[in-house]
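Engineer: Predicted model and sequence follow; I will ask about them next.
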Amino acid sequence: MDTATRWMDTTTRWIPPLGAGRRPAGRALLALLDDARAPRVCQVTGPAGIGKTRLLTWLATACSDPATPAAQRPDAAVSLAGATVRSATWSIAARLGVWARTPAELVAGLRAADRPWLLFLWDLNRSAEPEAVAELLVGPLSEVPRVRMVVESPGALPVAGQPAVLALDEARWTDAGRFASWYDRRRAGSPFSAEQVYPSPGLALLAAKVPAGAMLPAVGPVGPVGPVGPVGPLGPDVPAAWWASLPDEVRPAVGALTAAVRPLTRQEWAVLADPAAVERAVDRLPADSPAGDTWWLPVGPLRQVVTAGAAPLDPTDVARALAATVPRAADGAPDLLSADSDRLGLLLGQCVRAGMAEQLLEDPLFIACADPLAVAAAFGSHGDSPLRTAWQVAGPALLGEDAGASRAEILRVRLLEGGTDHTFPPVSGAPWHAEWFCGPAEADAPLVAAALGRGAFDGRILVADVTGGVHLVDLATGRLLDRRALVGPADLTALTCHPDGTVAAFGPDGEVRLLTGDLRLPPPATGRWTASAELTAVGDGTGTVHWFAPGEACAEPLHRGPVTALSGVLLPGDEAKARSLVVSGGADGRVRAWRPGLPPMPGSIAERARAVVSVSLTNTPSGLFLAMAWEDGLLRAVPVDRNGPAVDVRLGTPVRTVLATAPGDVVCVLAEGLARISLPAPVSFGATEGTDGEHL
């Protein structure tokens, strides 16, 4: 079925309607995505109001239907509005499931994946730093051989090769007849004809709001009529005519939009102007967003006309008006945790414009609760500080978390890392709390693995760095007790501590290295060992988990691809095999449970489209408690009886190892240190009888 036929086929795929005569442009984009010989970058361009953003958001919706052909299905569809280079990188990486804090890391991750990627990016001109985002992010992404992009930008893009360019002000992309019909349905009594506003939907929507009988200021027989489009027979200036037709009492409300740093909702707009006037203005000014729920005056002729005709607002007054809308606690202090994140972000942006953001940017709870995109933009023009450093390290996680209390705890981890948490106590209402943070024992030696101490190492954490040094950290306090207490192979991949205190490490070659004690494992039948548990259990590259005991052994294929993580506990009972419960994670993203000698438990405990990097199972008086981590940085803690809720945590950098240490307590090992987090009491871990593993 060719592209034109698929366009009309609604029996297998839903494609939303595309108004304003833009079906030729929509067809062209779908055909380009189907054409393997087409340039890898397509730029949708044109002047303000021409409908670039609406076309890209339509494309993202049209290509999200489950029946969409693979070549048209985007891996990421991202608005760049308000984003910096950093925050845009974080947003795109999160959509792609690739961890990255910088464009270079994102590019490296996409190259390493060696698979095709399709990105839809729009609102580049509305980003916090358009030129930098284009040069430092979009350009490098275009150099990745298997990346294709559709990018909306009014200006030239610094991309590799010659992009396909779809300039929406060219008549071939807008069906004139359909455009006229679309406009006439909205026109009412407007004196402007479809020919006078063709081919600009933005100009047409504005012209449709001009009432019958309005005076039409002429600009001469030739020349532009506003943001876009050819001159009509009367040569009218649509923005000027619209402004002239606006009642005097409504003009201050429209003028207030020139003071806004971003599009405003109806409620936000009513803070800056008389609410009654705003309600009237909403009916006269076309919405800025495709969804029709925000209004603004972006750079362009309409903004110029309004700025020239309306009294300017004092930026300080705007900031103070917004500050007055922040909820207050009983003691009169700002209740930031109850405040709307977007409203706090708007307040911050307006304070930056007014030159009065310093105090807000020194308040850790405020920057945790405010919209992360706005905070990233504000910090972009702010000097270095411990809080700025902590926020930027946590940034990828903050951007992906909606709840202010959870964002506050993520930030607390990074402030604990820097030793600057003394003014930022645990946050009430968060689903978890940071207890302590311990940095690496040696500078420039990232941590790679860890194990919970047993036997002679009870009460301590054994943590290994990239050099092979194994250091001891106090479990209760996070204090470093001993540097290089043991030495393993450089670049080791796993560390285990057995109940008798035996410590073993997996080298990069898959060989098991004994660091202390006694442990005997047979060589794998094929390939190499890839993961190890505290029990005598190992996983191999074929997805099989092997269990060993004196005089017996058994194995079970549990994963598609290598086993990447193992943990286990001994349950009540007499026979070693019956007592063992093994939990495994694999490169297939699945976490599974198995009791040696029995068939594997059906299904998966958890499954995601990312490789598992660590699992940790502990048996406590309250029941079994499991922590899991995937390669994209997600940590999930869950009571195994499945009656309690799972808690998802991201800390801003990938988790190397998780250690479930007690009911609701997890130690997360990151390259830059260890963090202990606890889940508050409301999480239920089941009754004591759950410790026999029956719920798995």
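Structural biologist: Arrived safely.

Engineer: make it CA atoms for all contacts and neighbour counts henceforth
Structural biologist: OK.

Engineer: Do I have it right that residue 619 meets residue 569?
Structural biologist: Yes - assessed by CA atoms under 8 Å, residue 619 is found in contact with residue 569 at 6.7 Å.

Engineer: One more to weigh against that first structure:
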Amino acid sequence: MPRSRPGSDSPPGRRGNAGGAMTADPAARWSRPASGREPAAAALLAWLGDPGAPGLAVVTGAEGSGKSRLLAWLIGHGTRPGTIGERRIHGFVPLPGQTATTAAWMLGDQLSNAARSPGDLVAALAADPRRTVIALPELHGAEQPGPVVELVLRLAALDHVRVLVEVRSGTRWERALTAGPCARMDLDEPQWTDEARRASWDASHPVGPAGRAEQDPEPEVPFDLDDPVSVCAADPWSVTTAYERSQENHGGLRAAWLRAGASLTREKPAAERALVLRAALGDAGDPRLAAALDSAVRDASWAVVWHRVRGDVTPPWPGPVRSLVAGTGPLAGQLVVADHQGTVRVLDAESARSTGRLPHSAPGVRATADHGDGTVTVLDEHGLLHTQRAAESARPKGLAALLDDGPSAQERLLAAVREYAQRQRETVTALTGAGDRVVLGDAAGTVHVVSAGAEPRAAALHRGRVTGVAGTDLPVSAAGDTVLLLYTGGADGTVRAWAPHTDAMPEPVAARNCAVDAVAVATVDAGLVLAIAWADGLVEHRALDDDRLRTFHPGSRAHALAFTAEGDLLVGTDEALLRMRAR
């Protein structure tokens, strides 16, 4: 195995203390591996550090050769805080009993992305150029070794990804993994053991004549795949494996569980798991399941007001949601929803039934803004703004119409926004409407507030791309005076607050180790509420007046958030559109 070099890695963020500039804790020294495996350990460390080494390393050997112990040593040290970049293990999954899908869910959780399938995981890592090292012990014990091998080979084919796999020698899975370029280590070969050190180890770690006592496995709690309450109370990994093995529909439960499994397998109470399953259950499911789940979610932190999931027909699912806004003015009581192809639909907020569609699509939608007069602006992936009329506003009639033949206030605003955006050097990446103003975010992290007839305001709030902006008029006096309060999210993993008449707050409102996908804010009867969608699939609902925090994992990445006039939270993903009410 090749020689090592100093490595580079991600900045402090979604992968913990993996930064290449970080130094190791002097006190956290690496111990020697067990049983004289120093040569094997040195070779693995050299593989990790060699930029020219294959992306795949396969540790093999007969049963009992010490493969798992060697990987446990490497993973134990490689995942500690302070480990230098070139030795860092970013994700690992013990594979016994796992499928390719459940392995992808586990790795997605550890790597801060909302992977719902092996393909999602590969795509997410392909789009993220940071060095990533993954360890997968005991592939031969996987529930479906074949698909896991395919996943390993796809991951290892990415230039910036390293995959370390343990597999028993002589198996078809070993042959499949080692058929192409790889670094192979067979622990049955003598060069991987220092016999003198092994003898010293054995002398200081005696094993009784009976060997290590084996513990009886914990009895598995039985569950019924046709009973939603039963599966929500059972071990979620066992349920997932059982659904993957099954060829039956189970009244729609199987499809719903596998759709939201990346959330359902998280540690959570049965009521919260039932909530996620209820939100993923389509209208083709047995109606008795919905009734049972409605009863099971009474103690959950959310209630599902309505939901539309992939495949629904009454009313139809509106497609993958890429942007979402609750309408005002002529669009009050309606939702403006854009899909992945740029089609913009108008839906009834009470039922999600379609009430119309904008005539022109805008492929690559990033954001949508409602301007309060029936016009909607769509921001595309190139930073271009497309404004269309979604509903007719009340216009002057009779003599008033003859006297007022100039552009309206909103028309002047939109003209000012278009002119301002065209002058900017940075690509516009985020957009929202804010009454008589429009707010833009750009690729350099600056947020701009544009109004007609006034000097634009701008503030540099993020490092890197602004990914979401939202605003609300905050009451500041009994006379009804308000100020515009903005919340912005960025690829830097922070959410910041800014009132354009003053300086931005020095500290972020929220910060996590992954990017922000969307933000929404509203002033409701209970006070100020903020919603944040993170790139790892977490949705947070923060009541800012009393610091209450509710969370929800829909099971896939939430691309869009909005609040209804009543304060309900709207969540849009590639799989569903949800209206949720906080309890």
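Structural biologist: That came in fine, so what should we check first? Small disclaimer: the values here were computed from a predicted structure and weren't measured.

Engineer: More neighbours: residue 619 and residue 569 of the first structure, which one.
Structural biologist: Set residue 619 of the first structure next to residue 569 and count neighbours by other CA atoms under 10 Å: residue 619 wins out with 23 against 20.

Engineer: What's that one aligned with over in the second structure?
Structural biologist: Taking TM-score structural alignment, residue 619 of the first structure has residue 523 as its aligned residue in the second structure.

Engineer: Now that match: which helix or strand?
Structural biologist: Using DSSP states H and E, the element containing residue 523 of the second structure is strand 516-524.

Engineer: which parts of that strand are buried?
Structural biologist: Buried residues in strand 516-524 of the second structure, counted by 16 or more other CA atoms under 10 Å: 516, 517, 518, 519, 520, 521, 522, 523.

Engineer: With adjacent residues omitted, what lies nearest to the fourth one?
Structural biologist: Here the nearest residue to residue 519 of the second structure in space, its sequence neighbours aside, is residue 532; by CA to CA, 6 or more residues apart in numbering that works out to 4.7 Å.

Engineer: Can you report how many residues lie near the equivalent of that neighbour over in the first structure?
Structural biologist: In the first structure, residue 532 of the second structure lines up with residue 628, judged by TM-score structural alignment. Close neighbours of residue 628 of the first structure, defined as other CA under 10 Å, add up to 28.

Engineer: where along the stretch 301-450 of the first structure do the helices fall?
Structural biologist: Along the stretch 301-450 of the first structure, counting by DSSP state H, counting those that start in this stretch, helices occupy 301-309, 315-323, 341-354, 364-369, 372-380, 386-399, 404-418.

Engineer: ditto for the stretch 101-250 of the first structure
Structural biologist: 103-113, 130-133, 139-142, 176-187, 194-197, 201-208, 238-245.

Engineer: out of those helices, deepest packed?
Structural biologist: Among those, helix 201-208 has the highest mean neighbour count (mean count of other CA atoms under 10 Å), at a mean of 25.

Engineer: which other helices and strands contact it?
Structural biologist: With contacts defined as 3 or more CA pairs under 8 Å, 6 or more residues apart in numbering; DSSP states H and E, the packing partners of helix 201-208 of the first structure are helix 176-187, helix 194-197, helix 238-245.

Engineer: can you redo these as TSV with distance to residue 470 of the first structure?
Structural biologist: Shown next, in TSV, are those (distance: least, CA to CA, whole Å):
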stretch	distance to residue 470 of the first structure
helix 176-187	70
helix 194-197	71
helix 238-245	69
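
Engineer: would CSV of the helices of the stretch 301-450 of the first structure with distance to residue 106 of the first structure and mean neighbour count be doable?
Structural biologist: Converted to CSV, the helices of the stretch 301-450 of the first structure look like this (distance: least, CA to CA, whole Å; neighbours: other CA atoms under 10 Å):
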stretch, distance to residue 106 of the first structure, mean neighbour count
helix 301-309, 37, 18
helix 315-323, 36, 17
helix 341-354, 26, 22
helix 364-369, 24, 25
helix 372-380, 18, 23
helix 386-399, 12, 22
helix 404-418, 22, 25
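
Engineer: What helix or strand is the residue nearest to residue 519 of the second structure located in?
Structural biologist: With DSSP H and E as the criterion, residue 532 of the second structure is inside strand 527-534.

Engineer: List the buried residues in stretch 565-575 of the first structure.
Structural biologist: In terms of neighbour count (16+ other CA under 10 Å), stretch 565-575 of the first structure has its buried residues at 565, 566, 567, 568, 569, 570, 571.

Engineer: could I get those residues as JSON lines with distance to residue 530 of the first structure and secondary structure?
Structural biologist: Shown next, in JSON lines, are those (distance: CA to CA, whole Å; DSSP: H, G, I helix; E, B strand; the rest coil):
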{"residue": "565", "distance to residue 530 of the first structure": "8", "secondary structure": "strand"}
{"residue": "566", "distance to residue 530 of the first structure": "9", "secondary structure": "strand"}
{"residue": "567", "distance to residue 530 of the first structure": "13", "secondary structure": "strand"}
{"residue": "568", "distance to residue 530 of the first structure": "16", "secondary structure": "strand"}
{"residue": "569", "distance to residue 530 of the first structure": "19", "secondary structure": "strand"}
{"residue": "570", "distance to residue 530 of the first structure": "22", "secondary structure": "strand"}
{"residue": "571", "distance to residue 530 of the first structure": "25", "secondary structure": "coil"}
